[in-house]
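Asks: Got a predicted model here, sequence first, then my questions.
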Amino acid sequence: MQITFLGTSSGVPTRSRNVSSVALRLPQRAELWLFDCGEGTQHQILKSELKVSQLSRIFITHMHGDHIFGLMGLLASCGLAGNVDRVDIYGPPGLNDYLQACSRYSHTHFSYPVKVHAVKPGVIYEDDEFSVTCNQLHHRIPAFGYRIAEKDRVGRFDVEKAKAMEIPPGRIYGQLKRGETVTLSDGRVIHGNELCGPTEIGRKIAYCTDTIYCDTAVELAQDADVLIHEATFAHQDSEMAFQRLHSTTTMAAQTALTAGARRLIMTHFSPRYAPGNVVELKDLLREARAIFPKTEMAHDFMNYEVPRRREKELILAKN
């Protein structure tokens, strides 16, 4: 699971930062999931190593322009290129009406299926490998945060050990790989977990923007391997943050700390903290790390490989 930040500015783009969009690449299934799609996102994808042909799901947090103005352009380009099979889009009520209006007035017709799912708190997508849940955040308009949870997997199957135990290959190997218990023809009972390595604990990612500090963001980020959280304002501008219902660096850090997240990556920075100003982005990072040391500051085209935890690591972490 690799995260690529395609836009890390808030409200408007700057020379070095585009508006909100984060890509999640799932190499094991050759899929690309997108979280928000601000104006210019398709250009950011073209400048990256991502393959738009792998795009399969888009998750929109809310209907503000800096999070959706790139959506119609991206979908239209995918249709003209003819290299996308199907796209499922998840977002607040009203998203489908917006896309229908864009399509109608621009006379755009997709050459591939596009399905829009209006989300509400709870599980909004699940398959054999992943589940995605959402919950409402606290912003000026309805906004949703997302939690992507990879399901636990049985550890690596030890083929050499199985051969040494004279276990016949074939269907039985498949059962043992899944951790099942098998009775052999000679009467021996073999437990699959005896031939498999430590359980591979599913990775968890939380994406929370736009919002002020709220309990639902903490719930989404609970025990997450990485929390991506907006940090529009510095702590000294907290009054402005409360007025606009955006987070400060300290709110993002407190969310990560309270949730027990392993790492915080801040994004969605106000352009007011450009180099040369009284408060710069480096000051925002310092503020957050004072509360949650494992904090990083995202920049456009930053890649982050989400590490996998094994069962023993998880037990040690909890103790």
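Replies: Cool, got the structure. Residues are numbered from 1 along each chain as shown.

Asks: drop to CA atoms for contacts and neighbour counts, all remaining ones
Replies: Noted.

Asks: For this protein, which segments count as helices?
Replies: 41-47, 65-68, 71-81, 95-106, 159-164, 171-177, 215-220, 238-244, 249-259, 281-291, 311-318 (DSSP state H).

Asks: which one of these has the most crowded surroundings?
Replies: Sort the helices of the chain by mean neighbour count, taking mean count of other C-alpha atoms under 10 Å, and helix 249-259 sits at the top with a mean of 24.

Asks: Counting by contacts, list what that one packs against.
Replies: Judged by 3 or more C-alpha pairs under 8 Å, 6 or more residues apart in numbering; DSSP states H and E, helix 249-259 is in contact with helix 215-220, strand 226-230, strand 264-267, helix 281-291.

Asks: about what we covered before: wait, which of the helices of the chain is closest to residue 148?
Replies: Nearest to residue 148, of all those, is helix 215-220, at 9.1 Å by C-alpha to C-alpha.

Asks: now for the closest one, which elements pack on it?
Replies: Against helix 215-220 (3+ C-alpha pairs under 8 Å, 6+ apart) you get strand 130-136, strand 144-150, helix 249-259.

Asks: and the longest one, how far from the chain's centre?
Replies: What that stands for is helix 249-259. For helix 249-259, the separation from the chain centroid amounts to 17 Å (computed by C-alpha atoms, centre = their mean, to the nearest Å).

Asks: contacts for that helix?
Replies: 212-213, 217-219, 221-224, 227, 229-235, 262-264, 266, 284-285, 287-289, 291-292, 295 (C-alpha atoms under 8 Å, 6 or more residues apart in numbering).

Asks: and the comparison structure, right after this:
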Amino acid sequence: MKMWFLGTGAGRPSKYRNVTAMALQLPEPHCSWLLFDAGEATQHQIMSTSLKLNKLEFVFITHLHGDHIYGLPGLLSSRSFDGGITPVHLYGPAGIKRYIETIFSISATQLDYELIIHEITGDEALIFEDGRFKVEARLLEHRIPSFGYRITEKDQPGKLLVNKLIELGVEAGPLYGRLKQGQSITLADGSVVRSEEVTGPSYIGRIVTVLGDTKPCANANKLALDADLLVHEATFAAGMEEKAHEFGHCTTKEAAETAASAKAKHLVMTHFSGRYSNEDLSQLEGEAALYFEPVTAARDLLQVEVKRMSQRE
């Protein structure tokens, strides 16, 4: 599982960074990906990665400020040209449906796939779940409705102990698949092989939290609890809390304090004001490190591997 930081700037593009967008690439065999926000030129940033638009499966918009959505219509349109035919689910605050439908109507845009739009209203919790992961959304504190998202991967079964299967006389094929899925099987001689006898420890699902623009708030802590990766805005440097709160944002210190309070495993800060150059990012990272580690100040096109932190015995 890998997070790509496609744009790490706030408000408008600068010569240092593009505006906000992130992509969470799921592990094999799916290799599909989830997009979080889509500031202008997001699809141009994607061209510099290994991501394929036809593998895009979900889009999650945190809020409707332009630096988070101006790149979305073009990206969705381009997906058809890139061979995208499978459905895409789009989640976002109330108004995202009207925004997309209005632009597509005026521009006569036609998609070759089904776009399913879900508007989030109020302070919702679970908004999606399948056999791979679940997604929760909660309302943050910004100038307009802004959401944070928590993606929880389902626990994964351990590896099959192939040598043990051979010893037991289990033939490779469908029986292996059933055991991998946690089922017991009965062999030709009537003996029963239980899944837990021939699989290693199960893997605990990873948690990724992506927060939209926000001041410090209780829901940010709830979403970030025990996250393996916490992506948190840090628009301003430490000491600029008054200015940050005036515009509904956080400082580096506040992002780190949230990570520490939530017992996150890794903090990546993003959404930096244009006043900061790439040379300033080490200083911003150092400010946060006084309160939480490990912490990373994201640069455009940074890749962060979300590692499995533990196994369940």
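Replies: Yep, that arrived. Source: prediction; values computed, not measured.

Asks: can I get the helices and strands packed on helix 215-220 of structure 1 in a markdown table with distance to residue 98 of structure 1?
Replies: Listed next are these as a markdown table, based on distance: least, C-alpha to C-alpha, whole Å:
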| stretch | distance to residue 98 of structure 1 |
| --- | --- |
| strand 130-136 | 20 |
| strand 144-150 | 17 |
| helix 249-259 | 30 |
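
Asks: Out of the ones you listed, which is closest to residue 94 of structure 1?
Replies: Among these, the nearest to residue 94 of structure 1 by C-alpha to C-alpha is strand 144-150 (13.3 Å).

Asks: Which stretch of structure 2 is that closest one matched to in the alignment?
Replies: Aligned by TM-score structural alignment, strand 144-150 of structure 1 falls on residues 147-153 of structure 2.

Asks: once the two are aligned, what's the mean deviation for the matching stretch against structure 1?
Replies: With the two structures superposed, stretch 147-153 of structure 2 lies on average 0.7 Å from its match in structure 1, counting by mean C-alpha distance after the TM-score superposition for structure 1.

Asks: Centre of the chain to that stretch, how far?
Replies: Centroid displacement of stretch 147-153 of structure 2 relative to its chain, using C-alpha atoms, centre = their mean, is 7 Å.

Asks: repeat for stretch 13-27 of structure 2
Replies: When C-alpha coordinates are averaged (C-alpha atoms, centre = their mean), stretch 13-27 of structure 2 and its chain have centres 12 Å apart.

Asks: thinking again about what came up before, and residue 271 of structure 1, which of the helices and strands packed on helix 215-220 of structure 1 is closest to it?
Replies: When those are compared by C-alpha to C-alpha, helix 249-259 sits nearest residue 271 of structure 1, at 14.4 Å.

Asks: What range does the closest one cover in structure 2?
Replies: Aligned using TM-score structural alignment, helix 249-259 of structure 1 spans residues 252-262 in structure 2.

Asks: so how much does the matching stretch differ from structure 1 once superposed?
Replies: Stretch 252-262 of structure 2 sits 0.9 Å off on average (mean C-alpha distance after the TM-score superposition for structure 1).

Asks: Show me the one of the helices and strands packed on helix 215-220 of structure 1 that comes nearest residue 46 of structure 1.
Replies: strand 144-150 (24.8 Å).

Asks: which residues touch the closest one?
Replies: 60-62, 91-92, 129-137, 202-209, 217, 220-221.

Asks: Return the members of those residues classed as buried.
Replies: In terms of neighbour count (16 or more other C-alpha atoms under 10 Å), the buried residues within the contacts of strand 144-150 of structure 1 are 60-62, 91-92, 131-137, 202-209, 217, 220-221.

Asks: looking at it, residue 142 of structure 1 is touching residue 95, isn't it?
Replies: No. If you go by C-alpha atoms under 8 Å, residue 142 of structure 1 and residue 95 don't touch, sitting 11.5 Å apart.

Asks: Residue 112 is in contact with residue 84 of structure 1, correct?
Replies: Yes. Using C-alpha under 8 Å, residue 84 of structure 1 is in contact with residue 112, at 7.0 Å.

Asks: So those two - more neighbours on which side?
Replies: A side-by-side neighbour count of residue 84 of structure 1 and residue 112, using other C-alpha atoms under 10 Å, places residue 84 first with 19 against 16.

Asks: Just give me the neighbour total for the closest residue to residue 62 of structure 1 other than its chain neighbours.
Replies: Leaving aside its chain neighbours, residue 62 of structure 1 sits nearest to residue 143 (4.6 Å; criterion: C-alpha to C-alpha, 6 or more residues apart in numbering). Neighbours of residue 143 of structure 1 under the rule other C-alpha under 10 Å: 22.

Asks: what does the one 10 residues further on give?
Replies: Other residues within reach of residue 153 of structure 1 by the criterion other C-alpha under 10 Å amount to 15.

Asks: same thing with residue 236 of structure 1?
Replies: For residue 236 of structure 1, the count of nearby residues is 12 (other C-alpha under 10 Å).

Asks: Translate it into the numbering of structure 2.
Replies: Aligned partner of residue 236 of structure 1 by TM-score structural alignment: residue 239.

Asks: how much space between its match and residue 250 of structure 2?
Replies: As for residue 239 of structure 2, its distance to residue 250 of structure 2 is 10 Å (criterion: C-alpha to C-alpha, to the nearest Å).

Asks: can you check residue 109 of structure 2 too?
Replies: 37 Å.

Asks: Among those two, which residue is more densely surrounded?
Replies: Higher neighbour count among residue 109 of structure 2 and residue 250: residue 250, with 28 against 13, using other C-alpha under 10 Å.

Asks: dump the residue contacts of that one.
Replies: Each residue near residue 250 of structure 2 by C-alpha under 8 Å, 6+ apart is listed here: 214-216, 233-236, 241, 244.

Asks: Surely residue 180 of structure 2 and residue 161 touch.
Replies: No. Residue 180 of structure 2 is beyond contact range of residue 161, at 10.1 Å (criterion: C-alpha under 8 Å).
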